[in-house]
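Student: missing the sequence, but the structure's below:
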């Protein structure tokens, strides 16, 4: 009972500090992912400060490019959404008329139609602006954390050596966590680029507007395991329905299902789960749990957060390593103490 109360209190604390913990953890992840740049350059004889500057420049440039692409996607979407409202209203009225002719109750649809009222759209726009403000605040915390951690990263190897002298199991678990984090972010980035290109070709062939925006959306949602494909599919399918008709939208949806769902719904969780040492089921449950704890950003850092807990609580303790036989991709456990 005491242990359960402690876990519940810890989770509650995490929820209250989600505005700080989630972006801070993301900043740590980004530096860990970029750290091999520093280690390889320093091993080749470059001064540490030069290697550190090159690592920082590479990481900051990547973050800036991503931020600019995100700003472009948001501004493009906001500026073009009003152009689709008349077409949506037309299709909505046609659907109501068709249902009335067939004697189908249209009251639920009429209730839904109020959401297209201009005053409601203003309310939605205001809430979206608030969400963007929250995203900017989280991005600022993550960026500042990233800068601070990079400033200290040049002394990581010496600190790890000192800590290994007294707590080798903990440091070995942290090394495993770092390696898994790098594999995870690399796998997600590669999957994102591949799926963005595949979906971009599909959208180009079927003349779906805002192709670049939907490609960027595909890239972002690859960092949300298991369910990210759904959020990548819905907006372009709706756009195809509004601008090109239901036949075009149906074909686009089928192709998205065949490509995006298969890759992002099955293969990617399997690969990223292997990277962090958990199976597909635990990967999906991790997404739900950390999204509940940290909100939308929790969906992005779900697997790295799960791996950190696994590394410190399970992998670092020989008496707890037997749990890996149930949560890992393979029923294989090494270094576990038997039960007495």
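Tutor: The structure has been received and is ready for your questions. Because the structure is predicted, anything quoted here is derived from the model rather than measured.

Student: from here on, contacts and neighbour counts on C-alpha atoms
Tutor: Will do.

Student: does the closest residue in space to residue 322 that isn't next to it in sequence belong to a helix, a strand or coil?
Tutor: In this structure, residue 322 finds its nearest non-sequential neighbour in residue 336, 5.9 Å apart by CA to CA, 6 or more residues apart in numbering. Here residue 336 takes the coil state, with states given by DSSP: H, G, I helix; E, B strand; the rest coil.

Student: ok, now which ones touch residue 336?
Tutor: Neighbouring residues of residue 336 by CA atoms under 8 Å, 6 or more residues apart in numbering: 318-322.

Student: and which of these is nearest residue 186?
Tutor: residue 321 (26.4 Å; CA to CA).

Student: just checking, what packs against the helix or strand where residue 235 lies?
Tutor: Per DSSP states H and E, residue 235 falls inside helix 228-244. When contacts are defined as 3 or more CA pairs under 8 Å, 6 or more residues apart in numbering; DSSP states H and E, helix 228-244 packs onto helix 48-101, helix 211-221, helix 246-256.

Student: for comparison:
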């Protein structure tokens, strides 16, 4: 006889959906606390293999740890320095950019009048605004500096995480109450995230160097900054390269005119066609185990949940979620839906019956 106190089966999906909404709301509210910790966790995952590599080659643990931390701190200082110097120079050049933008708009109005389109300057300014293009560039640079400044906190958390890394697996087994607990799925998640971030960092660095060279060759101000922006936004799947190109193209338009802006746009397109469509797919291969649609939807979801940082972390976060689902008997089917159509079945699935 059925237990009258047990909840009906039809209510279980509703309860699960309600719990999911509560969890998502909690994640959104806790973003100021969770984001630095998550960023630090992913950085630590990338930093641990180089530390192990140095230890295997005879370096003391403290020296390997110090070298990695110093390299990370030096990179952070370099990034902040590039952005800070660029902001100072941009502020100094702002009146010049304003004059060139006004002249560009005046030339555009004259060309429209030659074509029989009579648009009043005030009307065009109301629709475009002579300062809006400069605002886009300035806001992008300012937000980038703010994000890099917050990385100082992330670096501090990384240092503490690395000091705990050696004994973490044993501590986790003791917390689970099983000294022989299987942690293979967590090891797999860390390995897959490391592979993705390591390869993505190399590809993004190549993209940043090429963007810096192109903008320098085309005489666009702040080529180092645009290379840095391209490096960071290349971690955002699908739309990151487009976002990274917008401020540089707008500045090229204001500084050097439409022809130069067209050449800069062509340079960005060529770089991302080669890197994004040829080099990266060959190097990355099928390591992610995610379908293209899931990658895009994860970008939308994590971007909505946690903003630009969520967009940067969307792929590694989804990879971790998929691996956790693969090791859950009840939710393994969801992991299958997240993967590509031709992916092998998750570990633990029963083999299909033989034909005949």
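Tutor: The structure has been received and is ready for your questions. Since we're looking at a predicted model, the values are computed, not measured.

Student: TM-score them against each other, please.
Tutor: For these two chains in superposition, a TM-score of 0.83 is obtained (TM-score structural alignment, normalised by the length of structure 1); 332 aligned residues with a CA RMSD of 3.3 Å.

Student: ok, now which ones touch the closest residue to residue 334 of structure 1 other than its chain neighbours?
Tutor: In space, and not counting its chain neighbours, residue 334 of structure 1 is closest to residue 321: 7.7 Å by CA to CA, 6+ apart. Applying CA under 8 Å, 6+ apart, we find residue 321 of structure 1 in contact with 314-315, 333-337.

Student: rerun that using 6 Å as the cut-off
Tutor: 314-315, 336 (CA atoms under 6 Å, 6 or more residues apart in numbering).

Student: any idea how far it lies from residue 272 of structure 1?
Tutor: Using CA to CA, to the nearest Å, we find residue 321 of structure 1 at a distance of 21 Å from residue 272 of structure 1.

Student: sorry, back to before: alignment lookup: the residue nearest to residue 334 of structure 1 to structure 2.
Tutor: Aligned by TM-score structural alignment, residue 321 of structure 1 pairs with residue 332 of structure 2.

Student: same check, this time on residue 109 of structure 1
Tutor: Checking TM-score structural alignment: residue 109 of structure 1 goes with residue 124.

Student: now do residue 246 of structure 1
Tutor: Using TM-score structural alignment, residue 246 of structure 1 sits opposite residue 258 in structure 2.

Student: center of structure 2 - which residue?
Tutor: Closest to where the C-alpha atoms of structure 2 average out (CA atoms, centre = their mean) is residue 312, at 1.9 Å.

Student: what lines up with that one in structure 1?
Tutor: Using TM-score structural alignment, residue 312 of structure 2 lines up with residue 300 in structure 1.

Student: was I right about that match contacting residue 224?
Tutor: Yes - with contact defined as CA atoms under 6 Å, residue 300 of structure 1 counts as touching residue 224 (5.3 Å).

Student: do you know how far residue 52 of structure 1 is from residue 151 of structure 1?
Tutor: Counting by CA to CA, the gap from residue 52 of structure 1 to residue 151 of structure 1 is 8 Å.

Student: which one of the two is surrounded by more residues?
Tutor: Shown here are residue 52 of structure 1 and residue 151; by other CA atoms under 10 Å, residue 52 has more neighbours (23 against 14).

Student: contact partners for that one?
Tutor: Going by CA under 6 Å, 6+ apart, residue 52 of structure 1 touches residue 38.

Student: and with 10 Å instead?
Tutor: Taking CA atoms under 10 Å, 6 or more residues apart in numbering as the contact definition, residue 52 of structure 1 lies against 35, 37-39, 41-42, 46, 58, 150-154.

Student: cool, and residue 347 of structure 2?
Tutor: Residues in contact with residue 347 of structure 2 (CA under 10 Å, 6+ apart) are 323, 326-328, 332.

Student: so which of those residues belong to helices?
Tutor: Cross-referencing those against helices under DSSP state H gives 323, 326, 332.

Student: only the buried subset of the contacts of residue 336 of structure 1, as a ChimeraX command please.
Tutor: Remark: buried members of the contacts of residue 336 of structure 1, expressed as a ChimeraX selection using 16 or more other CA atoms under 10 Å:
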select :321,322
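
Student: would you list the contacts of residue 336 of structure 1 in JSON lines and tack on distance to residue 114 of structure 1?
Tutor: Compiled in JSON lines, those are given as follows (distance: CA to CA, whole Å):
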{"residue": "318", "distance to residue 114 of structure 1": "59"}
{"residue": "319", "distance to residue 114 of structure 1": "59"}
{"residue": "320", "distance to residue 114 of structure 1": "55"}
{"residue": "321", "distance to residue 114 of structure 1": "55"}
{"residue": "322", "distance to residue 114 of structure 1": "55"}
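
Student: in contact with residue 170 of structure 1, which residues?
Tutor: Per CA under 10 Å, 6+ apart, neighbours of residue 170 of structure 1: 160, 163-164, 176, 311-313, 315-317.

Student: thanks again, I'm all set now.
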